[in-house]
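In: No letters, just coordinates:
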């Protein structure tokens, strides 16, 4: 069984009226392997006539964004020509790769009527060999996820990417990353695979849970030792966890704003390419990025 190295509390960093917590990067933790960044937005309730999410058109290069819509609804469009509206329980996985501009906003119906909202966005680094890969996007609704029962029916693992107990998630990761949402009822116990030498990402979204025998409260990221290949969980109350693992890259990481590359020169080139219109593509944002 893996043991806990350190717990990292998410700190408040609200964006306008959007409640935001961020466990990584934070004090004492730059990243966990290729897992670079997590924003936890909400939970909160928007009133009717709201302005919605503030994430208008902005560029990315060199990594992937994985967005979990736990509650509410999210509209996506980008200069690769991808558009979707993902409802509660769904996931969107965007490979920025060589570069695109995207927007993640609330659809008109949400701004008109309001409602509850809770979203997680995770940044997953790409290795040098894939940083300039062609952008791509997958939007998956709740019913398209693979649900695997846990703890004798007292929980389930919502499989997004990778394999678990003979089943595969609907999204194929370029790097072989495993990604899931784990839900456990109070008292449920589960043992999950945490392969040796892989970086494990484990964040407690909701509830309190024993992890490797140690109590962990909600809004904490769990940094694990690489001293086993399984992970023991016991829910102290109903809980939700973000759980994934991926290969360590062991490459330099140079990040600046919306770009994550391997060298400072590559960052400068990303800004130059963006300013020259190289990210504009042919998608629905083309008229908004000049």
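Out: Received, thanks. These numbers come from a predicted model, not from an experiment. Numbering: from 1, shown residues only.
In: contacts, neighbours, all on C-alpha from now
Out: Will do.
In: Let's verify residue 278: helix, strand, or coil?
Out: The three-state label given to residue 278 by DSSP: H, G, I helix; E, B strand; the rest coil is coil.
In: name the helices or strands packed onto the helix ranked longest in the chain?
Out: Counting residues, the longest helix found in the chain (DSSP state H) is helix 264-275. The helices and strands touching helix 264-275, judged by 3 or more Cα pairs under 8 Å, 6 or more residues apart in numbering; DSSP states H and E, are strand 254-256, strand 259-261.
In: ok, second structure coming up, stack it against the first:
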């Protein structure tokens, strides 16, 4: 059997300054999809020359991981772990905040001067209690460093970030065995993806409509699947892009406060105190 649609959660508009932003998670229909906590979909939009760029100056995180997909445009990253990069279209950033990082995600000066297309997704993945205070880390991958697994007859491809597909392993070795990929599909093409019944599946329609079983999945919707099978078959109604992954459920209390996600309010209060005391390190300027 293959999994079917349980519910569709529409991403709601929550623009940040002049950045068009849609957010399906968390929302009124679904608070989280354990261990997936949060998704922001920025764009697609075109920035004019001499723009202000992205608004995400230095800010802290603790207790989870951020996975950032640069669909169009560029993203400059800098954090207090000493990591710094500019990732272009098709690239991915995987940052483990763990015990605490301060990072900024801004547009490079060249983008602010010249303008151009921008579309970025950021997904938050929770960490279990045993890993919440793990050492922070960061991996930035350009598009050329991410394996592309083609579908037959040129009908699309899988960009594999972590996990395994068709004997190919993704370049990110995750702390909690998360499988994550983006899938590009031409209209009319079909793909069957592994979706183990014991794991939580994350499926977001970045672009286009899909057919899953008897139901049509709409663009800009988070698709929650039932657990009635070990795979899901997706047919593209239009040219489509999906964000797809799966992971084990953590099944622990989730207490969040802004950029901190822990297991108790006491741990949240400690995170705030540690941040205020400068314990997240200070190697980051306000560039």
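Out: Arrived safely. Fair warning: this is a prediction, and the values are worked out from it, not measured in the lab.
In: ok so, going back, for the longest helix of the first structure, which positions count as buried?
Out: 266, 267, 270, 271, 274 (16 or more other Cα atoms under 10 Å).
In: And those residues, which is closest to residue 77 of the first structure?
Out: Proximity of the buried residues of helix 264-275 of the first structure to residue 77 of the first structure (Cα to Cα) peaks at residue 274, which lies at 17.5 Å.
In: who's in contact with the closest one?
Out: If you count contacts by Cα atoms under 8 Å, 6 or more residues apart in numbering, residue 274 of the first structure has them with 59, 280.
In: what about it, distance to residue 136 of the first structure?
Out: In this view, residue 274 of the first structure and residue 136 of the first structure are 18 Å apart by Cα to Cα, to the nearest Å.
In: show me where the second structure has helices.
Out: 109-114, 265-276.
In: Which one of those lies nearest to residue 58 of the second structure?
Out: Among these, helix 265-276 sits nearest to residue 58 of the second structure (Cα to Cα), with 12.3 Å.
In: Name the residue closest to the centre of the second structure, please.
Out: Most central in the second structure under Cα atoms, centre = their mean is residue 123, positioned 2.6 Å from the mean C-alpha point.
In: how about that residue, what does it touch?
Out: Counting by Cα under 8 Å, 6+ apart, residue 123 of the second structure has contacts 36, 37, 38, 39, 40, 66, 67, 68.
In: most surrounded residue in these?
Out: Compared across those, residue 36 has the highest neighbour count, 25 neighbours, by other Cα atoms under 10 Å.
In: Just give me the neighbour total for residue 177 of the second structure.
Out: 13.
In: One more: residue 282 of the second structure?
Out: 13.
In: what's the burial count for the nearest residue to it once chain neighbours are set aside?
Out: The shortest distance from residue 282 of the second structure to any non-neighbouring residue, by Cα to Cα, 6 or more residues apart in numbering, is to residue 80 (5.8 Å). Applying other Cα under 10 Å, we find 20 other residues in the vicinity of residue 80 of the second structure.
In: What distance do you get for the nearest residue to residue 159 of the second structure once chain neighbours are set aside to residue 105 of the second structure?
Out: Closest residue to residue 159 of the second structure apart from its sequence neighbours, by Cα to Cα, 6+ apart: residue 148 at 4.8 Å. For residue 148 of the second structure, the distance to residue 105 of the second structure (Cα to Cα) stands at 26 Å.
In: what does residue 275 of the second structure give?
Out: For residue 275 of the second structure, the distance to residue 105 of the second structure - Cα to Cα - is 19 Å.
In: And for residue 237 of the second structure?
Out: Distance from residue 237 of the second structure to residue 105 of the second structure, by Cα to Cα: 34 Å.
In: go on, residue 268 of the second structure?
Out: 23 Å.
In: Same check on residue 220 of the second structure?
Out: Residue 220 of the second structure is 23 Å from residue 105 of the second structure, by Cα to Cα.
In: same question, residue 208 of the second structure
Out: Taken as Cα to Cα, the span from residue 208 of the second structure to residue 105 of the second structure is 27 Å.
In: how close does the nearest residue to residue 15 of the first structure once chain neighbours are set aside sit to residue 260 of the first structure?
Out: Distances taken as Cα to Cα, 6+ apart place residue 54 nearest to residue 15 of the first structure, at 8.0 Å, with adjacent residues excluded. From residue 54 of the first structure across to residue 260 of the first structure, the span is 22 Å (Cα to Cα).
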